[in-house]
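Chemist: Sequence first, predicted coordinates after that:
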Amino acid sequence: MTTNSIVLIVVAILVALALAGVVAIFSRKFRSDRRLLGGATVLGEMAADAAVIQHRDDLRAQHEGRLADD
């Protein structure tokens, strides 16, 4: 192995470690942001959206029922 090959391998390892560090920092940041938002998760947000849509549909059905009765 030449000196250039060793230098390239060392640089590649350092870049990989730096990238892993950046990913770890951002994952911690976003995890703490979700906790600040009340522990919102993707599944929790989907459940909340489904509840809103169900409520909207129930109100529409009640409104249409009243119009049919009139």
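Modeler: Happy to help now that I have it. Everything numeric in this text was worked out from a predicted model, so none of it was measured.
Chemist: C-alpha only now, for contacts and for neighbours.
Modeler: Fine.
Chemist: now stretch 59-69, how far from the centre of its chain.
Modeler: For stretch 59-69, the separation from the chain centroid amounts to 37 Å (computed by C-alpha atoms, centre = their mean, to the nearest Å).
Chemist: List the contacts of stretch 4-22.
Modeler: Residues outside stretch 4-22 that contact it (C-alpha atoms under 8 Å, 6 or more residues apart in numbering): none are found.
Chemist: How far away from the center of its chain is it?
Modeler: Counting by C-alpha atoms, centre = their mean, stretch 4-22 comes out at 29 Å from the chain centroid.
Chemist: Please compare the first structure with the one that follows:
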Amino acid sequence: MLYIPTGSAPDAVNQENGEEIGHYHVGGRFGIVNPRMVGGTIYLGKSWDWINTVPMKDVHLHFQTKQV
């Protein structure tokens, strides 16, 4: 799975075929950012120096964290 922050919504994309699996509208604008994924949460910097957090399950409905 590839997570891409674009415009105002992070997208989940199948890296094998480019099909969009899901997206979640956050609002505002992301600009050029490098999202970080930690413990089932996507951390996104915004162009206004804000940090937004989005649960990965909101972007990709079938996302599951693994117990280690």
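Modeler: That came in fine, so what should we check first? All of these numbers come straight from a predicted model, not from anything done at the bench.
Chemist: Put one on top of the other, what's the TM-score?
Modeler: Comparison of the two superposed chains (TM-score structural alignment, normalised by the length of structure 2) gives a TM-score of 0.19, and 22 aligned residues with a C-alpha RMSD of 3.3 Å.
Chemist: list the contacts for Tyr3 of structure 2?
Modeler: With the criterion set at C-alpha under 8 Å, 6+ apart, Tyr3 of structure 2 makes contact with 10-13.
Chemist: my bad, should have said Thr41 of structure 2
Modeler: Contacts here follow C-alpha under 8 Å, 6+ apart; on that basis Thr41 of structure 2 touches 53-56.
Chemist: Quickly note the distance from the residue nearest to it when sequence neighbours are not counted to Val38 of structure 2.
Modeler: Residue nearest to Thr41 of structure 2 in three dimensions, not counting chain neighbours: Pro55, with 4.5 Å by C-alpha to C-alpha, 6 or more residues apart in numbering. In this structure, Pro55 of structure 2 and Val38 of structure 2 are 10 Å apart, going by C-alpha to C-alpha, to the nearest Å.
Chemist: go on, His23 of structure 2?
Modeler: Taking C-alpha to C-alpha, one finds His23 of structure 2 at 18 Å from Val38 of structure 2.
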